[in-house]
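# this one's sequence-less:
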């Protein structure tokens, strides 16, 4: 099995896009048929999309993890919520604009 789609619902689409772009992601604006405008990017075979949060939806407490190059320069620009060591690596935990925990290693 291969995970090929991840959609995050966001309170403020532009703010979330800017947050995730810090990890090196490049989003394109999309709209399918009569659907809402959203942002999309590829991470290898995974489509990662940011959609606006509707008034009937709640932000989930999902947790994501990203393995990044040049982590030192990236974490300088982020507020570290927590950090811990796992398998000899330092894992930094930051919060995205919607309060989801994002692990960076």
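Perfect, thanks for sending it. The model shown is predicted, which means the values in this text are computed figures rather than measured ones.
# okay, CA-based contacts and neighbour counts for the rest of this
Fine.
# The one residue sitting closest to the centre of the chain in helix, strand or coil?
Nearest residue to the geometric centre of the chain (CA atoms, centre = their mean): residue 20, 4.9 Å. Secondary structure, DSSP: H, G, I helix; E, B strand; the rest coil: residue 20 is helix.
# Check it against this one:
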């Protein structure tokens, strides 16, 4: 069990394109996918983990309680890139036991912890 690693994270959104613009501001690069008869969604590769954003279906539970985190090369650059999302900053950049960190909220309300590498 020592070789366990995270391989997939899926979040659901009512506005997929707005979500994609938000996460692209963090530095993610998406490609469009569709598996069989499933919905078209967006997928980004992150160091061995796949991060996907799916459209929210009325039949499926929301992912709003999910909190995720990313290590970023420059926290200041990411915060500046989020200027199109002025309500996104929950906790501005500050020093923490884990390094320089901020908490932001995506357009759907998922909380994201950003830590500078």
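Everything's here; your move. None of the values given here were measured: they were computed from a predicted structure.
# Which stretches in the first structure count as helices?
For the first structure, the helices defined by DSSP state H cover 13-21, 71-75.
# Could you give the residue range in the second structure aligned to the longest one?
What that stands for is helix 13-21 of the first structure. With TM-score structural alignment applied, helix 13-21 of the first structure matches the range 16-24 in the second structure.
# tell me the average deviation of the matching stretch from the first structure after fitting.
Stretch 16-24 of the second structure, aligned to the first structure and superposed, deviates on average by 0.6 Å (mean CA distance after the TM-score superposition for the first structure).
# Pull out the buried positions in that stretch.
For stretch 16-24 of the second structure, a neighbour-count test (16 or more other CA atoms under 10 Å) marks 16, 19, 20, 21, 22, 23, 24 as buried.
# which one is the second one nearest to, not counting chain neighbours?
Excluding the flanking residues, the one nearest residue 19 of the second structure by CA to CA, 6 or more residues apart in numbering is residue 107, at 6.3 Å.
# Likewise for the fifth one?
The shortest distance from residue 22 of the second structure to any residue that is not its chain neighbour, by CA to CA, 6+ apart, is 6.6 Å, and that residue is residue 106.
# if we can go back for a sec, if I read this right, the residue nearest to residue 19 of the second structure contacts residue 82, doesn't it?
No - between residue 107 of the second structure and residue 82 there is no contact under CA atoms under 8 Å: 11.1 Å.
# list residues touching both of those two?
Contact criterion CA atoms under 8 Å, 6 or more residues apart in numbering; residues shared by residue 107 of the second structure and residue 82: 22, 88.
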